[in-house]
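K.L.:
Give me the fold of what follows.
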Amino acid sequence: MNILVVEDDRRIASFLERGLAAEGYHVSVERDGRDGLERIRADSFDLVILDRMLPYIDGMEVCRVIREENLPTLILMLTAKDSLQDKIEGLKGGADDYISKPFAFDELLARIVALRRRGGTEQPKLLRAGDIVLDAAAHRVSKAGTPLQLTLKEFELLAYLMVNADKVVSRQRLLSSVWDYGYDPGTKIVDVYIRYLRKKIDSADAPSLIQTIRGVGYMMTRQ
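P.N.:
Predicted coordinates:
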């Protein structure tokens, strides 16, 4: 799972970064609302842990823009404001959940798991890349109208790449998001499954839909 922490308190940001990384999550940190919003627009995150009180652009405005622009990420708002009205405003503003400071790390982890389980942002029903069409709801994939038989992990890997089409996705992010693995520099499982997918979705007379970005990871092209 790819998580962005937007928190201006360096102590809290460092604590979250180290703690979540130790749990196997891929974590990035930004320390103000302006940089946080730019990062969310540029990259793909499964979850944003968003402080409400931020420099330049506050968390409520960042949350509003994320929802207005339909950026596909869950939002867990983190704040020192703990009144009922503040929580209501945060949830109405587009947050998927709301946790008050100070908080127990175990509670934060439990909320992340709950958010991931229920999902927060609606993905497109049909994903397309070249002549490949993936129907997430029906769990079907076809190539030029012909159904493809994929294993569960092949399907999940393809879906993740198609959701992030035309964006470079690192091997570590794929490990975290598709396999729930922490950092393991020795594993070749991502590369192995990419080979499996290429054999099933690529055409012999055309470039691969999944490009290798040397030293980084892979990118699915829409073509």
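
K.L.:
Please count neighbours and contacts with C-alpha atoms only from this point.
P.N.:
Noted.

K.L.:
give me every residue that touches the residue most central in space within the chain.
P.N.:
Compute the mean C-alpha point of the chain, and by Cα atoms, centre = their mean the closest residue is Asp46, 2.4 Å away. Neighbouring residues of Asp46 by Cα atoms under 8 Å, 6 or more residues apart in numbering: 1-3, 72-74.

K.L.:
now for these, which pair is the farthest apart?
P.N.:
Using Cα to Cα, the two most remote members of these are Met1 and Pro72, lying 13.4 Å apart.

K.L.:
what about the helices in this protein?
P.N.:
10-22, 33-42, 59-68, 84-92, 105-118, 152-163, 171-174, 189-201 (DSSP state H).

K.L.:
got those helices as CSV, with distance to Tyr98 and mean neighbour count columns?
P.N.:
Output for the helices of the chain, formatted as CSV (distance: least, Cα to Cα, whole Å; neighbours: other Cα atoms under 10 Å):
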stretch, distance to Tyr98, mean neighbour count
helix 10-22, 16, 15
helix 33-42, 17, 17
helix 59-68, 12, 19
helix 84-92, 6, 14
helix 105-118, 9, 13
helix 152-163, 26, 18
helix 171-174, 25, 22
helix 189-201, 34, 15
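
K.L.:
To compare with the earlier structure, here is another sequence to fold:
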Amino acid sequence: MRVLVAEDHPVLARNIATGLRRQSMAVDVATSGDEAERMCQLTAYEVVVLDRDLPVLTGDEICRRLGRQPERPRVLLLTAAGELRDRVYGLERLGADDYVPKPFDFAELVARVRTLSRRATRPAPAVLRHDGIVLDPARHQVTVDGRPTELTPKEFAVLRMLLAAGGAAVPHRDLVRAVWDEHLDPRTTAVRATVSRLRAKLGGGDVISTDTGEGYRLCG
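P.N.:
Down below sits the predicted model:
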């Protein structure tokens, strides 16, 4: 899941981004309205967590502009303006999909972002299967030949993409965009290391192949 956090308070923006990344989301951060607009033009985000009081362009204006796009991300307004009239205005007049006043509970924010993401994309199969590997997205569980297998959030997200590809190769850049974010150093071995650990947990051998120039695929 790709998320943009548009928040001009650097500490809060960093904390939100870090927390969402720990939930297997790829998160970018914008600290002004014009930066947020530019990033939305370049990247297909599923959800934008948007502060209303951004500099240069306000979050209200960004929300209106996103609403005019034929294929737009879901917008969650996250703001200190928490009165009933503010929430009604944000949902009805600005066209936001959800509205969370500050201060907020982080677990609730994660749940709301996940809910918006499900609305933004076609529903994934309830359970993904391949040669004894079973991944249940709703329960966040993986079994291999019937045995529960513990995966890190990144490993789970990579496996989900590989399973969804149905045996086709998933390019390295697609994994970076969906599972990591724009700040990942292109020279890093993070993707390769994650795939290597995932391969070992799934039984080792050639369960995941590395196709030079194409990406990674599930074998069998």
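
K.L.:
Let's have the helices of structure 1 in CSV, adding distance to Tyr183 of structure 1.
P.N.:
CSV is the format used below for these (distance: least, Cα to Cα, whole Å):
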stretch, distance to Tyr183 of structure 1
helix 10-22, 9
helix 33-42, 22
helix 59-68, 29
helix 84-92, 33
helix 105-118, 18
helix 152-163, 17
helix 171-174, 7
helix 189-201, 12
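
K.L.:
Show me the one of those helices that comes nearest Leu134 of structure 1.
P.N.:
Closest of the helices of structure 1 to Leu134 of structure 1 is helix 152-163, at 7.2 Å (criterion: Cα to Cα).

K.L.:
okay, and the common contacts of Met1 and Pro72 of structure 1?
P.N.:
Shared contacts of Met1 of structure 1 and Pro72, defined by Cα under 8 Å, 6+ apart, comprise 45-46.

K.L.:
list the contacts for the closest residue to Glu122 of structure 1 other than its chain neighbours?
P.N.:
Residue nearest to Glu122 of structure 1 in three dimensions, not counting chain neighbours: Pro72, with 7.4 Å by Cα to Cα, 6 or more residues apart in numbering. Counting by Cα under 8 Å, 6+ apart, Pro72 of structure 1 makes contact with 44-46, 121-123.

K.L.:
so which of the residues you listed is the most crowded?
P.N.:
Phe45 (23 neighbours; other Cα atoms under 10 Å).

K.L.:
Does it touch Thr73 like I think?
P.N.:
Yes. With contact defined as Cα atoms under 8 Å, Phe45 of structure 1 reaches Thr73; the gap is 5.9 Å.

K.L.:
tally of neighbours for Leu94 of structure 2?
P.N.:
Applying other Cα under 10 Å, we find 20 residues neighbouring Leu94 of structure 2.

K.L.:
thought it was touching Arg65?
P.N.:
No. Under the criterion of Cα under 8 Å, Leu94 of structure 2 makes no contact with Arg65, lying 9.4 Å away.

K.L.:
So what would you say the end-to-end distance of stretch 163-174 of structure 2 is?
P.N.:
End-to-end distance for stretch 163-174 of structure 2, by Cα to Cα, to the nearest Å: 14 Å.

K.L.:
Likewise for stretch 26-34 of structure 1?
P.N.:
This stretch, stretch 26-34 of structure 1, spans 21 Å end to end (Cα to Cα).

K.L.:
corresponding residues in structure 2 for it?
P.N.:
Aligned using TM-score structural alignment, stretch 26-34 of structure 1 spans residues 26-34 in structure 2.

K.L.:
mind checking how far that stretch is from the chain centre?
P.N.:
14 Å (Cα atoms, centre = their mean, to the nearest Å).

K.L.:
Please enumerate residues in contact with it?
P.N.:
So stretch 26-34 of structure 2 is contacted by 1-10, 13-14, 17, 20-21, 36, 39, 54-59, 62, 177-183 (Cα under 8 Å, 6+ apart).

K.L.:
Which one, of the helices of structure 1, ends up nearest to Ile213 of structure 1?
P.N.:
helix 171-174 (10.2 Å).

K.L.:
Good, we can wrap up now.
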